[in-house]
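Q: Just the structure for this:
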Amino acid sequence: MTPHTDIRDVRLLYGCMGLGGGWDRQPWTAADVTHAEAAVQAALDAGFTAFDHADIYRHGKSESVFGEVLARASGLRDRIVLQTKCGIALPDGDRAGSYDLRGRTILRRVEQSLTRLRTDFIDVLLLHRPDPLARPQEIAEALRTLHEQGMVRQFGVSNMSAAQIALLRKSVDVPLVVDQLEMSLARRDWVESGVLLNTPAWAGGGFPHGTVEYCVAHDIQVQAWGPLAQGRFTGGADTPAARLIADLAARKGTTPETVLLWWLQRHPAGIAPVVGTTRPERILACRDAVHGTPALTHEEWYGLWTAARGAPLP
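A: Alright, predicted model coming up:
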């Protein structure tokens, strides 16, 4: 794989939010780099070739430490796909946190990410969160500039609904090819919205129905952040869903982590999970999901869904 790879051909990404030390403004340390090198090497050993960042992760230290890893590993940049995000302003002193997709902010934040990552270009840039004050035409001009200057090759969004993407696409003349959303066997509203829409059970549902379908219809890759559900189904968890996952993993000769990822990948939308654990052994446990077809039958997929729900489908 090369940096010219279309992100839509990637089946699994490694999420770098856990790299770089604490969520503070203290400088990163040599120990942080060692920790990142171990995680990145495990990801490479497992077959990952795409790495997901955001400019706010660890107040920029995730990108900076990853840039140090790239600088130490000759030729690695040419073998991977780098994805990052911009659009969130973290709280700072008396200033509240906010979302900022003004054109000049997008340009500035991308330049800062390039510096931290020590690279000349970003393969994929995602707009991290919807900004209610954003002007689509202003976003369009910024993305066009980044593309024409060779700073970014592909673009997408994160945490946006079908309606928000559709509005952007009316102004943006570069393709939007990704929508990254929280999706897992624990966070199932993306799939439940389609079957609970006309039932009382969906009265409190918050996921915008039709978003996944919109992405499929417009060749937009759906990426899933948090796909391992923060370990609530693995690592000794004792629930009906966790027991079923462990049983399926044992019968299929794989790991519980892989079964969780297969559950997402088995969906016809071609969901690409973003695995964010920093533990090398858990990263390596995902290797069977990097290549091949998810080995879950129709019945097994529904069995996992029902077990996680704790109730039958309507």
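
Q: Every contact and neighbour count from this point should use C-alpha atoms.
A: Fine.

Q: what does stretch 170-178 contact?
A: 7-8, 126, 136-137, 139-141, 143-144, 154-158, 169, 219-223 (Cα atoms under 8 Å, 6 or more residues apart in numbering).

Q: Try it again at 10 Å.
A: For stretch 170-178, the external contacting residues (Cα atoms under 10 Å, 6 or more residues apart in numbering) are 6-8, 124-127, 135-144, 147, 153-158, 165-166, 168-169, 215, 218-223, 272.

Q: Keep only those of those that are in helices.
A: Using DSSP state H, the subset of the contacts of stretch 170-178 located in helices is 136-144, 147, 165-166, 168-169, 215.

Q: nearest to residue 47, of these?
A: Closest approach to residue 47 among these (Cα to Cα): residue 215, at 26.0 Å.

Q: I would like a PyMOL command selecting only the buried ones among the contacts of stretch 170-178, please.
A: Entered in PyMOL, the line below selects the buried ones among the contacts of stretch 170-178, by 16 or more other Cα atoms under 10 Å:
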select buried, resi 7+8+124+125+126+127+136+137+138+139+140+141+142+143+144+147+153+154+155+156+157+158+165+166+168+169+215+220+221+222+223+272
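
Q: Pull the contacting residues for the closest residue to residue 258 other than its chain neighbours.
A: Distances taken as Cα to Cα, 6 or more residues apart in numbering put residue 286 closest to residue 258, at 5.0 Å, once the chain neighbours are dropped. By Cα under 10 Å, 6+ apart, the residues touching residue 286 are 12, 43, 46-48, 228, 254-262, 275.

Q: Please apply the same query to residue 17.
A: 52-58, 60-63, 275-278.

Q: where's the residue nearest to residue 258 relative to residue 197, distance?
A: 33 Å (Cα to Cα, to the nearest Å).

Q: go on, residue 64?
A: Distance, residue 64 to residue 197, using Cα to Cα: 44 Å.

Q: Who has more neighbours out of the two?
A: Applying other Cα atoms under 10 Å to residue 64 and residue 197 shows that residue 64 carries more neighbours, namely 24 against 13.

Q: Against residue 217, how distant is that one?
A: As judged by Cα to Cα, residue 64 and residue 217 stand 36 Å apart.

Q: Could you point out the member of the ones in helices among the contacts of stretch 170-178 that lies closest to residue 268?
A: Among the ones in helices among the contacts of stretch 170-178, residue 215 lies closest to residue 268 (Cα to Cα), at 11.5 Å.

Q: Sequence B follows; please return its structure for comparison with A:
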Amino acid sequence: MKVLYQNIEALRVPRVALGCMRIGGLEAGQAEAVVKTALELGINFFDHADIYGGGECETVFARAIGMNSAVREKIILQSKCGIRPGVMFDFSKEHILEAVDGSLQRLNTDYLDILLLHRPDALAEPDEVAEAFERLSESGKVRCFGVSNHNPMQIELLQRSVRQRLAVNQLQLSITNATMISTGLNVNMENTAAVNRDGSVLDYCRLKDITIQPWSPFQYGFFEGVFLGSPKYPALNRKLEEIAAKYGITPTGAAVAWLLRHPARLQPVCGTMSPERLREIAAATEVTLSREDWYAVYQAAGNILP
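A: Alright, predicted model coming up:
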């Protein structure tokens, strides 16, 4: 089984990425098994952040994959910076440069394919961010740039100063956390779903050819739990089981296929550390839900049509 591919800038990337936020909690053999399975499936895109496990996740990953120049040529590495846990968000030039150097050291590599700014910094100076990005680009330490959890105007503000195109926006999106989709359906309606809290970020990213990377694609709330098998979502789970049977995949695969069906060409970041679950996720890239099935899943999660 091989996952299908799409492009981010000049990079040919798999339609799903492996999020490595939890790899730091695995034994060495377990981490190696997850990475090996991902590569066998064609999932060669690995998402990190300098704060995951206090940096330990990047170190564990580098050991698990046996990082060397030959391995590095076959994979795509993305990391994020800008959060100083429990203190503040920090887009200062000094912090960005220091954070990237730290990630490179832990990942045992000379460059990142993609660097994302993790969460908006209220004190961000776009010109200062631009200086950091220019230095990282000229030194070859970062090849492509993007953001995470940013709205359209925040991206516009950064892009006015930053020479490099911001090509990625990593956002929370799942069947049960789909307000960026719901606001587009409930236009001019007097209901809570019509409240636009992110500035039409979905449509904006499509207009700008910015790849949206849904994070926590199986979660409901803000890390409150997984909706798969949850008694809180009986109708959704029944529908996912029905869809899974119809397309020859699992409910996990059906949840991913729901995201992949959207024309925005989403690239879900899946944080499973289970080789078997990875296989279920990869299988989703080979099916295309019908329009009827996509809307049926959407409504089974409690989302309404006007």
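
Q: on that earlier part again, please identify the one among the ones in helices among the contacts of stretch 170-178 of the first structure that lies nearest to residue 85 of the first structure.
A: residue 143 (12.6 Å).

Q: Contact partners for the closest one?
A: When contacts are taken as Cα under 10 Å, 6+ apart, residue 143 of the first structure is in contact with 103, 106-107, 125, 137, 149, 151-155, 172-174.

Q: same deal with residue 266 of the second structure?
A: Residue 266 of the second structure makes contact with 6, 15-16, 170, 173, 206, 210-214, 259-260 under the criterion Cα under 10 Å, 6+ apart.

Q: quick one: contacts for the residue of the second structure most remote from its centre?
A: In the second structure, residue 190 marks the outermost C-alpha relative to the chain mean, sitting 31.5 Å out by Cα atoms, centre = their mean. Counting by Cα under 10 Å, 6+ apart, residue 190 of the second structure touches residue 306.

Q: now for it: what does it line up with in the first structure?
A: In the first structure, residue 190 of the second structure lines up with residue 200, judged by TM-score structural alignment.

Q: could you measure the equivalent of residue 241 of the first structure over in the second structure against residue 106 of the second structure, distance?
A: Correspondence of residue 241 of the first structure to the second structure, assessed by TM-score structural alignment: residue 236. As defined by Cα to Cα, residue 236 of the second structure lies at a distance of 40 Å from residue 106 of the second structure.

Q: How about residue 169 of the second structure?
A: On the measure of Cα to Cα, residue 169 of the second structure and residue 106 of the second structure end up 24 Å apart.

Q: Which of the two has more residues huddled nearby?
A: Taking neighbours as other Cα under 10 Å, residue 169 of the second structure and residue 106 compare with residue 169 leading, 26 against 19.

Q: doesn't residue 154 make contact with that one?
A: No. Shown here, residue 169 of the second structure and residue 154 do not form a contact pair, counting by Cα atoms under 10 Å, at 11.2 Å.

Q: list residues touching both of the two?
A: Residues touching both residue 169 of the second structure and residue 154 (Cα under 10 Å, 6+ apart): residue 147.

Q: all strands of the second structure, in order?
A: In the second structure, the segments counted as strands under DSSP state E are 5-8, 11-14, 17-19, 45-47, 76-81, 83-84, 88-89, 112-117, 142-148, 166-172, 211-215, 219-220, 225-226, 269-270.

Q: what's the aligned residue in the second structure for residue 6 of the first structure in contact with, if anything?
A: With TM-score structural alignment as the criterion, residue 6 of the first structure lines up with residue 10 in the second structure. Counting by Cα under 10 Å, 6+ apart, residue 10 of the second structure makes contact with 143, 144.

Q: quick one, what contacts the closest residue to residue 154 of the first structure other than its chain neighbours?
A: Residue nearest to residue 154 of the first structure in three dimensions, not counting chain neighbours: residue 124, with 4.6 Å by Cα to Cα, 6+ apart. Contacts here follow Cα under 10 Å, 6+ apart; on that basis residue 124 of the first structure touches 3, 6-7, 52-53, 81-85, 151-157, 176-178.

Q: Repeat that for residue 11 of the first structure.
A: Applying Cα under 10 Å, 6+ apart, we find residue 11 of the first structure in contact with 48-50, 221, 223, 265, 270-274, 289-292.

Q: Quick check on those: which are buried?
A: Neighbour-count burial within the contacts of residue 11 of the first structure applies to 48-50, 221, 223, 265, 270-274, 289-290; the criterion is 16+ other Cα under 10 Å.

Q: Between these, which sits nearest residue 91 of the first structure?
A: Among those, and counting by Cα to Cα, the member closest to residue 91 of the first structure is residue 274, at 25.4 Å.

Q: if I pick the counterpart of the closest one in the second structure, what's in contact with it?
A: In the second structure, the residue paired with residue 274 of the first structure according to TM-score structural alignment is residue 269. Neighbour list for residue 269 of the second structure: 15-20, 45-47, 170-172, 212-217, 256 [criterion: Cα under 10 Å, 6+ apart].

Q: Neighbours of residue 78 of the first structure, how many?
A: 12.

Q: Now do the same for it: its match in the second structure.
A: Residue 78 of the first structure maps onto residue 73 in the second structure, by TM-score structural alignment.
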